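Novice: output the structure for:
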Amino acid sequence: MLIVPTARYPENYEYALDFPKFLLIGDSITERCANPFPISDFLADGYDKNGNYTVEHSSLEFCFMGQLQHDYARRMDIINRGFSGYNSHYWRHMIEKVLRIEHDLSYSKCKVATLFLGTNDAALAKPDGVPYDEFLDNMEFIIKQILDRDIRLVVIGPGHHYPDIWESLNPGDVKKGILRRNEENLKYSNGLKQLAEKFQVPFVDLYAAHEEYAKNSVLKSSKNLILDGIHFTGEGYLLLYQLLKNALAEKYPEMTVPNLKMRLPSWNDFDSAKVEEIEI
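Specialist: Below is the predicted model:
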C-alpha cells in the first residue's frame, strides 16, 4: 500500500505553544503501535523458540503511532494509553482517572481519542474475556466519559483472529479455556458498531476491513495483517491508519492536518516579540 505523505502547510500557523492531545486508548494492540519492529514484541513474548528471528535482523515495518506523530507534528501530541491484556472491565475503573490527568487537570486538552477495545473482551473465559452485555455496559460508560468532555471520539472494533497460530503459541491459555473465536470477535464488533451509532460517533469496522482484505488477497486470507494470531504486523497497522484517517476526514474534518494550525511559523518568519506575548 502506498503512503501519501502529509503536507506540512507551513503558512497555516499561530503563535502558541500548547499542544492539544490525540489520545489512543486500548489494549496491547494500541500499546505496541509505536514499534516499527513488531518481531521484537513477538520475541519478547517468548515465541519463536527455534530462533528463526532475531531482533537485530527483524524488518522495519510501518509504525502507526510514529506516522500519526509525524502527521500531527507541531499540531497535536499523540498520547499512547494502551495496556497489554486489559479489557473494558479494567478501563471502566481507569477512564475517569486517565481523563482527569490528561484532560481535566492538564493545560493541554484532549481533542481526539480512539477507543480500541474488544479483542480481549471477546475471549471465552476470564480474566481476558468479559461477558457481552457487561462489555457493552462498560463501553457505554467509557464512551460517555469521553464525550462528556467534548473529546471527538473514534471507536474501533476487533478484527480477525487466527486461533491456529495463537493457540500453538499459548498452550497455557488453551488449558485455562481462554480461547478466542472469530464469531465472538464479530459479535463484539457489531455491538460496538451499534453503540457508535447510538452516540453518533464514527466506527472503524476492522472486522469488515479484514474480511475485504482477505477477499482480495491471493491467499484469500488476512494473515499478512496479523503477527501471532492477535497482534498486528506493520501492514495491519497501515490498514488501521488508513481507516482512521478516513473516519477523521469524514466526521471530524476540523481535526485533520490541513485544518489544524502549526505551533509557530517557519524559522525564517520567527518573531520573538510575538513569542513573548504568548499567554500561559
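
Novice: from here on, contacts and neighbour counts on C-alpha atoms
Specialist: Fine.

Novice: contacts only, for the residue nearest to P202 when sequence neighbours are not counted.
Specialist: Distances taken as CA to CA, 6 or more residues apart in numbering place V154 nearest to P202, at 5.2 Å, with adjacent residues excluded. V154 makes contact with V112, A113, T114, L115, V201, P202, F203, V204, L244, A247, L248, according to CA atoms under 8 Å, 6 or more residues apart in numbering.

Novice: hey, where'd the strands end up in the stretch 51-200 of the chain?
Specialist: Secondary structure of the stretch 51-200 of the chain (DSSP state E, counting those that start in this stretch): strands at 77-82, 110-116, 152-156.

Novice: could I get those as TSV with distance to M255?
Specialist: Below are the strands of the stretch 51-200 of the chain laid out as TSV (distance: least, CA to CA, whole Å):
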stretch	distance to M255
strand 77-82	13
strand 110-116	8
strand 152-156	9
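
Novice: I'd like the structure of this one too, to check against the first:
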Amino acid sequence: MRPMLILFGDSITEWSFTEGGWGAALANYFSRKADVVLRGYSGYNTRWALKVAERIFDGLPGEDERAPLAVTVFFGANDACLPDRTSAFQHVPLTEYQLNLHAIISFLRKRWPSALIILITPPPIDEDGRLRHLFDDNSSGLSERTNEAAGTYAKSCVSVAGEASTPVVDLWTKMQEFSGWEKAFLSDGLHLTPEGNKIVFESIIEVLRRHGLSPDTLATDLPLFSEIDPRDPLRSFEN
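Specialist: Here you go, the predicted model:
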C-alpha cells in the first residue's frame, strides 16, 4: 500500500483541497507515490482537537500496519481569537495552547513513532480584511483576531517545536516577508488565497525534502506506462 501524509488542523487545513489549495498541491506532488489524508476541522482549536484526537485517527492504520511518513499539525488561528470579542468561545489561553501542542505531538508520536511531525504556525492576520468579512455579524467594529495576538501564538508554536525537536513552518513570519501580504495571501484576513496556499505548500515541501521525503525517494505505485511491454502487457504486473 502507498505511504501516507496526514494533514491535521482547522479550517485552513479542511479547505486545503479546494481549488489552488495546499493539500491538493501536495496530493498532486506525491501522485502515485503517497496518499495525502485530510483531517481538517473548521473552527477547531487545540483544546477541541486534543479532546477528539482518538476518534479522529481511530480508523487509520497503526504503527505496525502503515505509519504515515509525516503529519502536519496546523492549529492556532482559532486559539488566538481574543477572549473579549465575538469569537471568544474559540479562545485558548497561550499557556494551554503550548501544553496542547505538546500533548498532540506526544499523542501522534505514541501512535506513530516513525512519523515526522511538522508544526505550522497560525498565519498573520489582516485586521482590515477580517472587519470587511465580519461586517454583517459584528456590531463592535473590532476584529475578533489581531495580528499581534496571532504573532504571539506563532512564536509559542515555534518555541514548542524547538522543545519537542520537531520541524516547524513559521507561516506568520514567512508571509510578512512579502510586500502586500495582507491581500495577496489572505482572502478574508485569515484564510488563504491561492498564492497563500502556495506559500504553505512550498514550505512543507522544503521541510519534507530536508528530511529525505520527496517523490524522488519514494517508490512509484505499479509500473509506469512507459515500462509496460506492449508485446506482453500483463507480464509487467507480475513483479
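
Novice: pretty sure P20 of structure 1 is touching R74, no?
Specialist: No: using CA atoms under 8 Å, P20 of structure 1 is not in contact with R74, being 9.8 Å away.

Novice: what about those two, which has more around it?
Specialist: Comparing P20 of structure 1 with R74 by other CA atoms under 10 Å, the one with more neighbours is R74, at 21 against 18.

Novice: and G234 of structure 1, what pairs with it in structure 2?
Specialist: Alignment note: G234 of structure 1 maps to P194 in structure 2; criterion TM-score structural alignment.

Novice: F185 is in contact with that match, correct?
Specialist: Yes: counting by CA under 8 Å, P194 of structure 2 touches F185, with 7.3 Å between them.

Novice: those two: who's more crowded?
Specialist: Neighbours per residue, other CA under 10 Å: of P194 of structure 2 and F185, the larger number sits with F185, 25 against 18.

Novice: identify the residue nearest the more buried one in space, chain neighbours excluded?
Specialist: G196 is the one closest to F185 of structure 2 (CA to CA, 6+ apart), at 4.0 Å.

Novice: secondary structure element for that neighbour?
Specialist: helix 194-210 (DSSP states H and E).

Novice: now that helix: buried residues?
Specialist: Residues 194-201, 203-205, 207-208 are the ones in helix 194-210 of structure 2 that count as buried (16 or more other CA atoms under 10 Å).

Novice: so who does the match of G234 of structure 1 touch?
Specialist: E19, G20, G21, F185.

Novice: now the closest residue in space to the first one that isn't next to it in sequence: how far from A25 of structure 2?
Specialist: When you say that, I think you mean E19 of structure 2. Distance criterion CA to CA, 6+ apart; nearest residue to E19 of structure 2, sequence neighbours excluded, is P194 at 7.8 Å. Distance, P194 of structure 2 to A25 of structure 2, using CA to CA, to the nearest Å: 10 Å.

Novice: from F270 of structure 1, how far out is F22 of structure 1?
Specialist: 26 Å.

Novice: neighbour-wise, which of these two wins?
Specialist: Applying other CA under 10 Å to F22 of structure 1 and F270 shows that F22 carries more neighbours, namely 25 against 12.
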